[in-house]
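Novice: Fold the following and give me the result.
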Amino acid sequence: MSRAAEETNRRMLRARDAMDRAYAQPLDVPTLARVAHVSPAHFARTFRATFGETPHRYLQRRRVERAMFLLRETDRRVTEICFEVGFNSPGTFSRTFHDIVGRSPRAYRKEAGRGAAAAVPTCFTMAWMRPSAAPSALPVPSVD
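Specialist: Presented below is the predicted three-dimensional model:
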């Protein structure tokens, strides 16, 4: 790997780490580009090339991951969780949550509260519960 590629990766990781730390804050591409010390257009292109998704989609996914935890582990209302993880609208939160997880926040909470996951090792549960950036990219086993 060239020195320039390493520097680019380091800058993108710096921005992604900032997103992970401040996921609930209002973050936009110009702000993240400043963290990475590049122009906004270059940041958006390079982030997608590096991580396989846009900065906006990555941030949404991180927020939904946190919401999933709060829905499983707390009794807070869905609306409270929506605002706590950084969404400005319950409608946008529900739509985004459904797009990423495949069901509504309320349905997710209901299914996660069944207690069936208690018999499954935590490492498997965590891997299964994490939303995928591209579920269609998973290999499908053949049934021959």
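Novice: can we go C-alpha only for contacts and neighbour counts from here?
Specialist: OK.
Novice: show me where this structure has helices.
Specialist: Assigned by DSSP state H, the helices in the chain fall at 3-21, 29-36, 40-51, 55-73, 78-84, 90-101, 105-112, 122-129.
Novice: Run through who's touching stretch 60-68.
Specialist: 20, 23-24, 81-82, 85-86, 96-97, 100, 105, 108-109, 130-131, 133 (C-alpha atoms under 8 Å, 6 or more residues apart in numbering).
Novice: count of neighbours near Asp20?
Specialist: Neighbours of Asp20 under the rule other C-alpha atoms under 10 Å: 14.
Novice: to compare against the first, here's another:
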Amino acid sequence: MSEEAHAAQDPALLRRLLRAKDRMDAASHEEWPVVRLAEVSGVSEAHFARSFKQAFGIPPHRYLLTRRIERAMALLRETDLPITDIAFDTGWASLGTFGRTFRDVTGNSPSAVRSQGRQAPRELGAVPVCIVNAARRPGLTTAVSEKRRQAANGTNMPEQQQESS
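Specialist: Prediction:
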């Protein structure tokens, strides 16, 4: 077994990585640079970044973006807060960055998600919230910058092919 495969299965390391992931979940509106996450996990920055991606399938920054977008989507559907407030409450430094990233990840603008949420029937009451959130979680397997580059070039390969190339 390679050293990296062994590290990914090390229960102590996985607990440390989960600690950092739990902190991001609890405070996704805060800044979470790799140095801070590594400190929470008690490992070096490089080891943290490599191990997090290996354990959870995506880099820590992309995980944090997913959580922020997920939270913003819930607030858009369930509250009447202004979109600007939602952007800042979910950790974005600017409304423009929020809107652009939101559209890149979800394919819709925040206002479109809000209007779709109001039109959709509310029949999900019997389904546990964690399941509903998982089903609505944006799939962010391709970096946002890569999606923009593909759109600019007019290429639109399926994500499975993108990951292998």
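Novice: Give the buried subset of the contacts of stretch 60-68 of the first structure as a ChimeraX selection command.
Specialist: Buried members of the contacts of stretch 60-68 of the first structure, defined by 16 or more other C-alpha atoms under 10 Å, are picked up in ChimeraX with:
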select :23,24,81,82,85,86,96,97,100,105,108,109,130,131
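Novice: Pro30 of the first structure: which of the contacts of stretch 60-68 of the first structure is nearest?
Specialist: Distance to Pro30 of the first structure, by C-alpha to C-alpha, is smallest for Tyr23 among those, at 15.4 Å.
Novice: contacting residues for the aligned partner of that closest one in the second structure?
Specialist: Aligning on TM-score structural alignment places Tyr23 of the first structure opposite Ser28 in the second structure. Residues near Ser28 of the second structure by C-alpha under 8 Å, 6+ apart: Leu64, Arg67, Arg68, Thr90, Gly91.
Novice: who's in contact with the closest residue to the last one other than its chain neighbours?
Specialist: Nearest-residue entry for Gly91 of the second structure: His29, 3.7 Å, with adjacent residues in sequence omitted and distances by C-alpha to C-alpha, 6 or more residues apart in numbering. His29 of the second structure makes contacts with Arg68, Asp89, Thr90, Gly91, Trp92, as judged by C-alpha under 8 Å, 6+ apart.
Novice: Map the fourth one onto the first structure.
Specialist: Correspondence of Gly91 of the second structure to the first structure, assessed by TM-score structural alignment: Gly86.
Novice: Would you mind confirming that its match makes contact with Leu27?
Specialist: No: contact criterion C-alpha atoms under 8 Å: Gly86 of the first structure and Leu27 do not qualify, at 9.5 Å.
Novice: Next one: the residue lying closest to Arg103 of the first structure once chain neighbours are set aside from Lys110 of the first structure, what distance?
Specialist: Leaving aside its chain neighbours, Arg103 of the first structure sits nearest to Phe97 (7.3 Å; criterion: C-alpha to C-alpha, 6+ apart). Taking C-alpha to C-alpha, to the nearest Å as the measure, Phe97 of the first structure falls 15 Å from Lys110 of the first structure.
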